[in-house]
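Enquirer: here is the input, now give the coordinates:
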Amino acid sequence: MKNPKKKILVVDIMCSKIYIEDLDVLKMFVDKWVKYLKGLEKEILKLELHSKDNELLNNIVECAHSIKGGSSFVGLWSITRLSYEMEITLEAIRNLKLTVNTGLIDSMLLYVDFLNDYIKNLLKVLKKQDVKTENGIRYLELKYDHKEELVLKSLKMSFENCEAKDTEGSNTQQETLEEERSLDILESEEFKVGLANGIKEQFIIESTEHIERMENDLLMRLDTNSDDREAINEIFRSIHSVKGGTGIYLAVLTTQSSLYIGLTDFLEVVHTFESLLTLIRDKECNFEKNLLDLGFMVMDYLKSFINSVDSEEFMNIDNNVIIQKIKEEILNIGELSSSLVQTTKTTTAQEVNKVEESRSKGSINQSIRVNQDKLDKMMNTISELIIAKNSFMHISAKLNVEYNLSEMSKEVKQVGTYVNRISEELQNEIMSIRMVEIKTVFQKMPRVIRDIAQSTGKKMELFMEGGNTEIDKTIIEQISDPLVHLIRNSADHGVEDTEERLSKGKPETGSIILRAYNKNKHVFIEIEDDGKGIDKDNIKKKAIEKGIVSEEEAVKMNEAQLINLIFLPGFSMAKKITEISGRGVGMDIVKSNISKINGKIIIESEVGKGTKTTIQLPLTLAVSRGLTVEVDGETYIFPLEYIVETVKISRNDIHKFNGKFFTYLRGEAIGIEWLSKIFLMGDRDTESEEVSAVILSRGAENYAIAVDKLKNEQEFVVKTLEGHLADIPGISGSTLLGNGQVVLIVNPVDILQLVEK
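Expert: The predicted structure is shown next:
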């Protein structure tokens, strides 16, 4: 027996307000929808005959998703709700939980008819331009008599009346399928959880994008020009979109959950801030400092809430203080009826009630974004192909040398060259998909500078260059925190206060330059300030006081070595501890995090002139090039990005002093150590006249690592070591050569640290 029909709860929004400033955006969306609807009806009719055509399903889902997103952005909730239900239906078909039949197709066509009628009515309103005003706010009113209830009921009945059928089966299976099987998809617990998780991911991603843009772009523009009307309008649209996404997420949560209650508080903040932005926009107020500070406060609240939702353990964040501050600013603008302020929370509650009433269960909505995991898997597959193509050259050489089959060897080599070309093209294409512009990190920095300027009273300005430089997304995610720390150091330690700058003949406003550029298959990031610089004598004194180095060792150090002392744990030059810096925690972690992604950091400074910090990063971590070497019969790989050169050193040119070896290379004294000794394999190559060495770079200095034999350069794919092997000093992973041999990858940073010990 079928479950009894449940009461259909729908959002019956009969009237929408269209703000005058949003007309251009609305017209843009309407033009897109008209194009979609022209082909949507045909696609749905095709679906009746070809329900297994995934490409056809994807096209329809894409149309519904795009219409849903656009309607949510401009506040046409009827279209948003129906498009959302349409996505649920299509996803159920895709997952074979719903069988396509005539009734279902009819319901989908009702959706198309509703959209056509709605848009026609909308176009009439736009053409008529009957502008209304309420509390100084100008808008067009869209009234629509045709409710969406019929379409929603039809889609709901399709769910209830359709039974999942094995379409691969024959007529002999019909008797089994005719048994009563209640397929109440919308009520299954698995379905509810899947739906909530899918919408949660979309809510977090889209909200974060809007919040970051408001904070790092639009509010910063208003900080320099408080009358930037375009920025004010864009902030309003972004906060309006966040409100729409919040409403959709609320629709799939249970009212008893703590997240639901917290989300209503979040929605209240968003709605109240939107009311303030509406007044600022319509009354053409400037975004003065008090509003700007409030805007950043709202962004901090929104970010904290989103991060809390993203975490496994949600904790509600009190919104009373921020709500009160927003309402005070609403009152300060003046000429606002008290009803707007008093009904802010009431209005929000009504919106929440409408969302609650519209609650329905359905399938996970399809996102058009590509999951990062899929890209990683594709990259891993390409990496395996790179290993496989290296085998062709090994087999070719073996056929020629060991079996004297020169012709066959030549053919294998040709095939290997062909596979090599294809693998390189695939690798480049996947790499281009993974690459993102570094401005996604840069755009956070103006807010950091502004906060420090306000807390310290200094005047400073940030200039950014090369934001369109591209780098692997994995590296972007790991470089963000170190970069913030370095920017904070430049602002707090580097740039002087106004009086000191003026006394030195400098402009009262300090400048910090953040630039990025590509060079030699690497990305370079530079942070340069015109501040006080780093005093090497002070570093030397501080290091001796802390017992980091002795006086004798400090005297022998050059400028680069002294500056590198700031990367030691616990070292700090700050005279006092502040909220910004001074605890001696940070620069060692910065260097460690950069080293983990095969990067290098170099600091150059001149007292009284300023400091420049340069970070060198690889374009990607997926595939690297390295030099294979041999030590005691074992093969190792050195990543090329750390290698300055390879040399042969005469035994007579190696000298010993205080238990350490050194040599002269083009007149410069550099240290030398045997890799076999570092890996506790004993001394090697003591009788040979020449020593093969790899010259590694550690900032401004070079160091020679002696090996038994230098072999060849090749591409390799890093495979991380796990378990008790993961913490082997001097080893960063392993890889597979073309001949099937497993070799270890040397970590040059660890090697140089082991040498120092």
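
Enquirer: hey, let's count contacts and neighbours off CA atoms from now on
Expert: OK.

Enquirer: how close does the closest residue to residue 508 other than its chain neighbours get to residue 127?
Expert: In space, and not counting its chain neighbours, residue 508 is closest to residue 498: 5.1 Å by C-alpha to C-alpha, 6 or more residues apart in numbering. Applying C-alpha to C-alpha, to the nearest Å, the value for residue 498 to residue 127 is 57 Å.

Enquirer: kindly report the same for residue 394.
Expert: Separation of residue 394 from residue 127 (C-alpha to C-alpha) stands at 73 Å.

Enquirer: okay, these two: which has more neighbours?
Expert: A count of neighbours by other C-alpha atoms under 10 Å puts residue 394 above the other of residue 394 and residue 127, at 18 against 9.

Enquirer: let's compare: structure for the following, please.
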Amino acid sequence: MSDDSTKPLESSQEDIIIIDFAEVEQVSQVFFEESKDILDNLDQQILKLEQAPDDRDQINVLFRRVHTIKGSVGAVPGGQLLGSVAHEFEALLNRIKQEQRPVSKECIDLFLHSSRILKILAHNLREKRELYPEELSEAIELITQYGSFQFSDDVPTAVQSKTVKARVASSNSEDDGVWLSTKQMNEMLKLSGELLVLKNFFTMMSQTVNLREEPDLYERRQGDFSQSLNKICEQFQSQVQSIRKEKAEVCLQGLPVLIRQTATELNKSVQFEPKGLDLLIDKSLGKDLYESLVHMVRNSIDHGVEDQFERTVQGKASIATLFLEMSENNGVIHVHFGDDGKGLDRARILERAVKNALVTEEAATHLPDEEIYKFIFQPGFSTKEKVTTMSGRGVGMDVVLSTIEKYQGKIRIETEPGLKTSFYLDIPVPQHILVEQSLLSQWQGFYFALPLRSVAHITSCDSLTMTKVDKYRFCQFSGLTVPLMHYHEILRQDLMISEDEVKKMSAIFLKVKDRVLAVLVDRIDGQADLVVKPFSKMVKGMQGFKGTSVLADEKICYIVDPEKMLGLLQVEEHPEQERSAA
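Expert: Below is the predicted model of the structure:
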């Protein structure tokens, strides 16, 4: 009797232990989800408080967020150190509230340092990773600094504790993967279900419909299958791309802290004005863009922005402005970064370029400004005579150029002496599996695919009125006189066939921004969604093309890059009113 009664009791205790572990895991996940939102925005909240140090509402908001972290982490295994940092953070905020103190610069330094340490500790908890010795030492040192912290009016003759110099790191300095929302996961599950249904449909079609006896029915079923497959592929591609994206403000959230730290070190007053950072961008691009902007920010504050006295003498606002604006248009991300400082020193840059043997003195006299300013992207290039902790080694802007080239983008500089400098970055949206909706055509036995987004018009050449100017052939399109040439003519910048031969061909009008080019082809075969494979290092790329694709009949198709193709031309299009002169 006694033996039988003990067995259920042992089993019950075992069940309780299992449930406890499950509950702990569940509590931990709740903490990670809740703390991520708080920590992602903690720096911004601290910087808002710096702008309004007497704002009690801002202090209360920050206090509640830190308090939430401290309270939630208590049930997470291994979260004691994180809880201790949050406790000290909260205690100082509470003291500020109770004693009605304004938030000092020393407090802001300490809070920003705490924010970074809290992020490191939370990341390690989530990944179940042990702290590195230097991370552990830094966290303990931070707690000690809180314990010895004194306000400037506590002890008038006391020596203040050293300002915490927080190292600024990108929020995504470690690849912590991507976060999928429940909605995104459900969408992926839905697509997988549709693929399964389509797979069963294909099996049924091949088993129940005889191609020879029922060709019409088979063709109809095959058409339905193809249409459904195309739809699912488009949805799947779109979903994968969206999963890889996050708001630019998340990728670049370290910038405000970096700007504050750099300005403080150089004893300058700088404000940051970002726009368009709600733009969704690829996470890997965001990480690379952040690294580039780190160098651009430091360069602007060190080289471009004047100190308060100099700005006042020049009649400028005493506080300088760094601005960042982002947008996306036609598959290209546009980044505009700049400052309202003293502009680039053209003469100084040119002098350094000659000294570093980047250009001869004779050639330097003929260089346009745009080419001169590009010297700042050369490795090792610097206009500083003396190396400091901030600059002078010529390291930084070359990283920016490398990033732009990595994504096959472009960079342009505009500067006005004494007023401002602007950097314009144009970066194609990264597509890890690039599917291009294309117009298929043939020319001299080669298959060409032209992106549909750039195709403005298609016509037979026998309806065109053509003119010749020098070594170029032109036709009219939408108020412009535009070049009309086939690929070899574009490459050679010379005409190779007669007008009678042209009349037998078709013209595809490619439009990029305000430029138009009419490309001659022998025939047009229709539309297709093509997977673009970039030219490899072993196979040299063709001028004017972005890569290749394999067609259904296993033939190779060359994918035209409209912008590069237009770039091969050395002639500009002319407005309608110039036709008669031509």
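
Enquirer: any idea whether residue 625 of the first structure is helix, strand or coil?
Expert: What DSSP: H, G, I helix; E, B strand; the rest coil gives for residue 625 of the first structure is strand.

Enquirer: that one -> the second structure?
Expert: Taking TM-score structural alignment, the alignment pairs residue 625 of the first structure with residue 436 from the second structure.

Enquirer: ok, that match touching residue 451?
Expert: Yes. Judged on C-alpha atoms under 8 Å, residue 436 of the second structure makes contact with residue 451 at a distance of 6.3 Å.

Enquirer: residue 210 of the first structure: neighbour count?
Expert: For residue 210 of the first structure, the neighbour count with other C-alpha under 10 Å is 18.

Enquirer: helix, strand, or coil at it?
Expert: Residue 210 of the first structure falls in the helix class when you classify it by three-state DSSP.

Enquirer: distance of it relative to residue 239 of the first structure?
Expert: Residue 210 of the first structure is 7 Å from residue 239 of the first structure, by C-alpha to C-alpha.

Enquirer: repeat that for residue 558 of the first structure.
Expert: Residue 558 of the first structure is 54 Å from residue 239 of the first structure, where distance means C-alpha to C-alpha.

Enquirer: neighbour count winner among the two?
Expert: Between residue 558 of the first structure and residue 239, counted using other C-alpha under 10 Å, the more crowded position is residue 239 (21 against 12).

Enquirer: residue in the second structure matching that one?
Expert: That one, residue 239 of the first structure, aligns with residue 66 by TM-score structural alignment.

Enquirer: what does residue 583 of the first structure give?
Expert: Looks like residue 583 of the first structure aligns to residue 393 there (TM-score structural alignment).

Enquirer: which stretch of helix or strand covers its match?
Expert: According to DSSP states H and E, residue 393 of the second structure maps onto no helix or strand at all.

Enquirer: and it, how many neighbours does it have?
Expert: Count around residue 393 of the second structure with other C-alpha under 10 Å applied: 17.

Enquirer: ok, now which ones touch the match of residue 239 of the first structure?
Expert: Neighbouring residues of residue 66 of the second structure by C-alpha atoms under 8 Å, 6 or more residues apart in numbering: 86, 89-90.

Enquirer: and residue 272 of the second structure, by the same measure?
Expert: Per C-alpha under 8 Å, 6+ apart, neighbours of residue 272 of the second structure: 256, 259, 321-324.

Enquirer: make sure it is indeed in a strand.
Expert: Yes. Assessed with three-state DSSP, residue 272 of the second structure lies in a strand.

Enquirer: matching it against the first structure, which residue comes up?
Expert: For residue 272 of the second structure, the aligned position in the first structure is residue 462, judged by TM-score structural alignment.

Enquirer: which residue, neighbours along the chain excluded, lies closest to that match?
Expert: Spatial nearest neighbour of residue 462 of the first structure, excluding adjacent residues (C-alpha to C-alpha, 6+ apart): residue 512 at 4.9 Å.

Enquirer: quick revisit: what's the separation between the residue nearest to residue 508 of the first structure and residue 453 of the first structure?
Expert: For residue 498 of the first structure, the distance to residue 453 of the first structure - C-alpha to C-alpha - is 11 Å.

Enquirer: overlap in contacts, the two.
Expert: Common contacts of residue 498 of the first structure and residue 453 (C-alpha under 8 Å, 6+ apart): residue 459.

Enquirer: if we can go back for a sec, and the residue nearest to residue 508 of the first structure, how far from residue 504 of the first structure?
Expert: Distance from residue 498 of the first structure to residue 504 of the first structure, by C-alpha to C-alpha: 10 Å.

Enquirer: with residue 550 of the first structure instead?
Expert: Going from residue 550 of the first structure to residue 504 of the first structure by C-alpha to C-alpha gives 34 Å.

Enquirer: likewise residue 332 of the first structure?
Expert: Using C-alpha to C-alpha, residue 332 of the first structure is found at 43 Å from residue 504 of the first structure.

Enquirer: what do you get for residue 496 of the first structure?
Expert: 10 Å.

Enquirer: so between those two, which is more surrounded?
Expert: Each of residue 496 of the first structure and residue 504 has its neighbours counted (other C-alpha under 10 Å); residue 496 has more, 25 against 12.

Enquirer: was I right about that one contacting residue 533?
Expert: No. Using C-alpha under 8 Å, residue 496 of the first structure makes no contact with residue 533, being 9.8 Å away.

Enquirer: helices of the stretch 51-200 of the second structure, residue ranges please.
Expert: With DSSP state H, counting those that start in this stretch, the ranges of helices along the stretch 51-200 of the second structure come out as 56-72, 80-98, 105-127, 133-147, 182-208.

Enquirer: what's the closest of the ones you listed to residue 234 of the second structure?
Expert: Closest of the helices of the stretch 51-200 of the second structure to residue 234 of the second structure is helix 182-208, at 10.7 Å (criterion: C-alpha to C-alpha).

Enquirer: mind giving me the packing neighbours of the helix or strand following the closest one?
Expert: Sequence order places helix 215-243 as the next helix or strand after helix 182-208 of the second structure, per DSSP H and E. Packing contacts for helix 215-243 of the second structure, counted by 3 or more C-alpha pairs under 8 Å, 6 or more residues apart in numbering; DSSP states H and E, involve helix 182-208.

Enquirer: what's the angle from the helix it packs on to helix 215-243?
Expert: Relative orientation of helix 182-208 of the second structure versus helix 215-243 (axes from the mean of the first three to the mean of the last three C-alpha atoms, to 10 degrees): 160 degrees.

Enquirer: any idea how far the residue lying closest to residue 179 of the second structure once chain neighbours are set aside lies from residue 283 of the second structure?
Expert: In space, and not counting its chain neighbours, residue 179 of the second structure is closest to residue 243: 7.8 Å by C-alpha to C-alpha, 6+ apart. Distance, residue 243 of the second structure to residue 283 of the second structure, using C-alpha to C-alpha: 9 Å.
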